[in-house]
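Novice: Here is my input, please return the structure:
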Amino acid sequence: MTKKPLGKKHLVASFACGAVLFSGLSAAAADTSVSAMISKATFFAFGERQAAPAPTGSNGAKSPAALNYNGTTYVPVRAIGDMLDVPVYWDAANNAISTGSAKTIVKSADGTVHGSIDLMEEKGGVRVKVSLMDIPAGPHGIHVHQMPIKNNDFATALGHFNPTKHEHGHNNPQGAHVGDFTKNLTADKNGKAVQEFFLEGANLQPDSPMSIAGRSIIVHAGADDQKSDPAGDSGDRIAGGNVPK
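Specialist: From the prediction side, this is the model:
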């Protein structure tokens, strides 16, 4: 019987698991931090893009950057992902890695986890797959907001992501925001919401003005009327999460 070959996402995920396990054991055994070496012009430390290393030596050669990772080997995971053309995302709030899609962990203000949202860049926009539980039954406005959530305080997300300077809502003649979803998120009587959306014009590229990476997604208490500026009269912010980058 022949075995099915591993795909790129499986290879990156396997490397990530092995790297995290190895680095954790190494740190525990040596009681010290783990350093990783990478020589690419663009590199990451603690999930954040960093500047290239400064020229060193008499000939002005650039030396590889030694990145102190405090027990995690996340930089090599990024490098492997680049080589295999599989995107790797870092969720700083939850110290989590996701490969292939940017997985957003959704929580309420008290820190209770209600599920996740997977975001995948496609031609023309970003595919959004929502899978939540234990939220109030009925329709809920859902939007991408300008800033990441800090300390579970949804007010820190600020307003909707709106780089094109439009008004809110897909039924608004002056709309819509890039962060406006085309329809409401609807939870069933058991509080479960599984739904798919497409954010046209958005992307997950780190340097793009249309990127939603590093921002946040907020779920509101009520329905979005798709026309009232600035938020569709959708009520309080009841849950949300930061989009990895």
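Novice: Every contact and neighbour count from this point should use C-alpha atoms.
Specialist: Noted.
Novice: Would you check that residue 219 makes contact with residue 136?
Specialist: No. With contact defined as CA atoms under 8 Å, residue 219 does not reach residue 136; the gap is 10.8 Å.
Novice: residue contacts, the residue lying closest to residue 96 once chain neighbours are set aside?
Specialist: Closest residue to residue 96 apart from its sequence neighbours, by CA to CA, 6 or more residues apart in numbering: residue 90 at 6.1 Å. Residues near residue 90 by CA atoms under 8 Å, 6 or more residues apart in numbering: 47, 96, 97, 98, 244, 245.
Novice: Is it correct that the third one falls within a strand?
Specialist: I take that to be residue 97. Yes. Counting by DSSP: H, G, I helix; E, B strand; the rest coil, residue 97 is part of a strand.
Novice: Next, the structure of the following sequence, for comparison with the previous one:
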Amino acid sequence: MEDPTVKKSLITLGTKTSFFLLIGISFALISCGRVQQADVLSAPSAKQAIATIGPASDSSVTGIATFTQNGDQITLTIEIQGASPGIHAVHIHESGDCSAPDGTSTGGHWNPTGVAHGKWGVGEFHLGDIGNITVGEDGTGSIELTTDLWEIGTGSDVDVVGRGIVVHAGADDFTSQPSGAAGARVGCGAIVLSE
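Specialist: Got it, this is the predicted structure:
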């Protein structure tokens, strides 16, 4: 016959063990939740850079260019207004200096890879060869591009910060060297890191 005191001791021991096991598991779950919450709170927010586009060459072109980083992808959205209806090339130029009335202070197309001018995503192209914006009768137009070829605020050769966004009077033909025969610079904005 079993000793009732042994059975009672085992039950007490089992209850105490279960209690401490339950406390340990609860603590582990709470700690894990805090770590996950801390990871989320300390995760860096998306980097962003902007360029406020102002008129050049006596035009009335204005607009905004926004670069937003999500992981290793950067999405550029450009919206312009005050442009003549039709197709206008838009490029990233070497410098964000828009001080010259005709926008020439921005230098040539941004081309850190040293390749020929072309069409974005087809063969060789400058990292500044964004493309063409179609402007409607109301003078507005937009373009969006997503890439992993640029960086924001790193100081590297492929960092867009410090460069210039230039809107041209005409379309980029994607073949004429070195700039696509896009014509005068009618809009200009310096790309700056957004706080």
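Novice: tm score of chain vs chain?
Specialist: Once superposed, chain against chain, the TM-score is 0.68 (TM-score structural alignment, normalised by the length of the second structure); 150 aligned residues with a CA RMSD of 2.5 Å.
Novice: okay, residue 219 and residue 136 of the first structure: which has more neighbours?
Specialist: residue 219 (26 against 18; other CA atoms under 10 Å).
Novice: What residue in the second structure is paired with the more buried one?
Specialist: Under the alignment (TM-score structural alignment), residue 219 of the first structure pairs with residue 167 in the second structure.
Novice: ok, now residue 158 of the first structure?
Specialist: Using TM-score structural alignment, residue 158 of the first structure lines up with residue 107 in the second structure.
Novice: all helices for the first structure, in order.
Specialist: 8-30, 74-84 (DSSP state H).
Novice: my guess is the match of residue 158 of the first structure contacts residue 92, does it?
Specialist: No. The pair residue 107 of the second structure / residue 92 is not scored as a contact, 9.9 Å apart, by CA under 8 Å.
Novice: okay, those two: which has more neighbours?
Specialist: residue 92 (28 against 16).
Novice: Could you double-check that that one sits in contact with residue 128?
Specialist: Yes. Counting by CA under 8 Å, residue 92 of the second structure does reach residue 128; the two are 4.2 Å apart.
Novice: Confirm that residue 31 of the second structure sits in a helix.
Specialist: Yes. Using three-state DSSP, the assignment for residue 31 of the second structure is a helix.
Novice: For residue 129 of the second structure, see how far away it is.
Specialist: Distance of residue 31 of the second structure to residue 129 of the second structure, computed by CA to CA, to the nearest Å: 50 Å.
Novice: between these two, which one's more packed in?
Specialist: residue 129 (24 against 12).
Novice: now do the same end-to-end measure for stretch 130-141 of the second structure.
Specialist: 14 Å.
Novice: ok, residue 176 of the second structure - how many residues close by?
Specialist: So residue 176 of the second structure, with other CA under 10 Å, has 13 neighbours.
Novice: which one in the first structure is aligned with it?
Specialist: Counting by TM-score structural alignment, residue 176 of the second structure lines up with residue 228 in the first structure.
Novice: Touching stretch 149-165 of the first structure from outside, list them.
Specialist: With CA under 8 Å, 6+ apart, stretch 149-165 of the first structure has contacts from 107-111, 143-148, 177-180, 209-210, 212, 215-216, 218, 230-231, 237, 239-242.
Novice: now these: which count as buried?
Specialist: 107-108, 143-148, 177-180, 210, 212, 215-216, 218, 230-231, 237, 239-242 (16 or more other CA atoms under 10 Å).
Novice: and of the helices of the first structure, who's closest to residue 132 of the first structure?
Specialist: helix 8-30 (23.5 Å; CA to CA).
Novice: Give the other helices and strands that that closest one contacts.
Specialist: Where contact means 3 or more CA pairs under 8 Å, 6 or more residues apart in numbering; DSSP states H and E, helix 8-30 of the first structure is packed against helix 74-84, strand 96-99.
Novice: Make TSV out of these and add distance to residue 194 of the first structure and mean neighbour count.
Specialist: Listed next are those as TSV, based on distance: least, CA to CA, whole Å; neighbours: other CA atoms under 10 Å:
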stretch	distance to residue 194 of the first structure	mean neighbour count
helix 74-84	28	19
strand 96-99	20	19
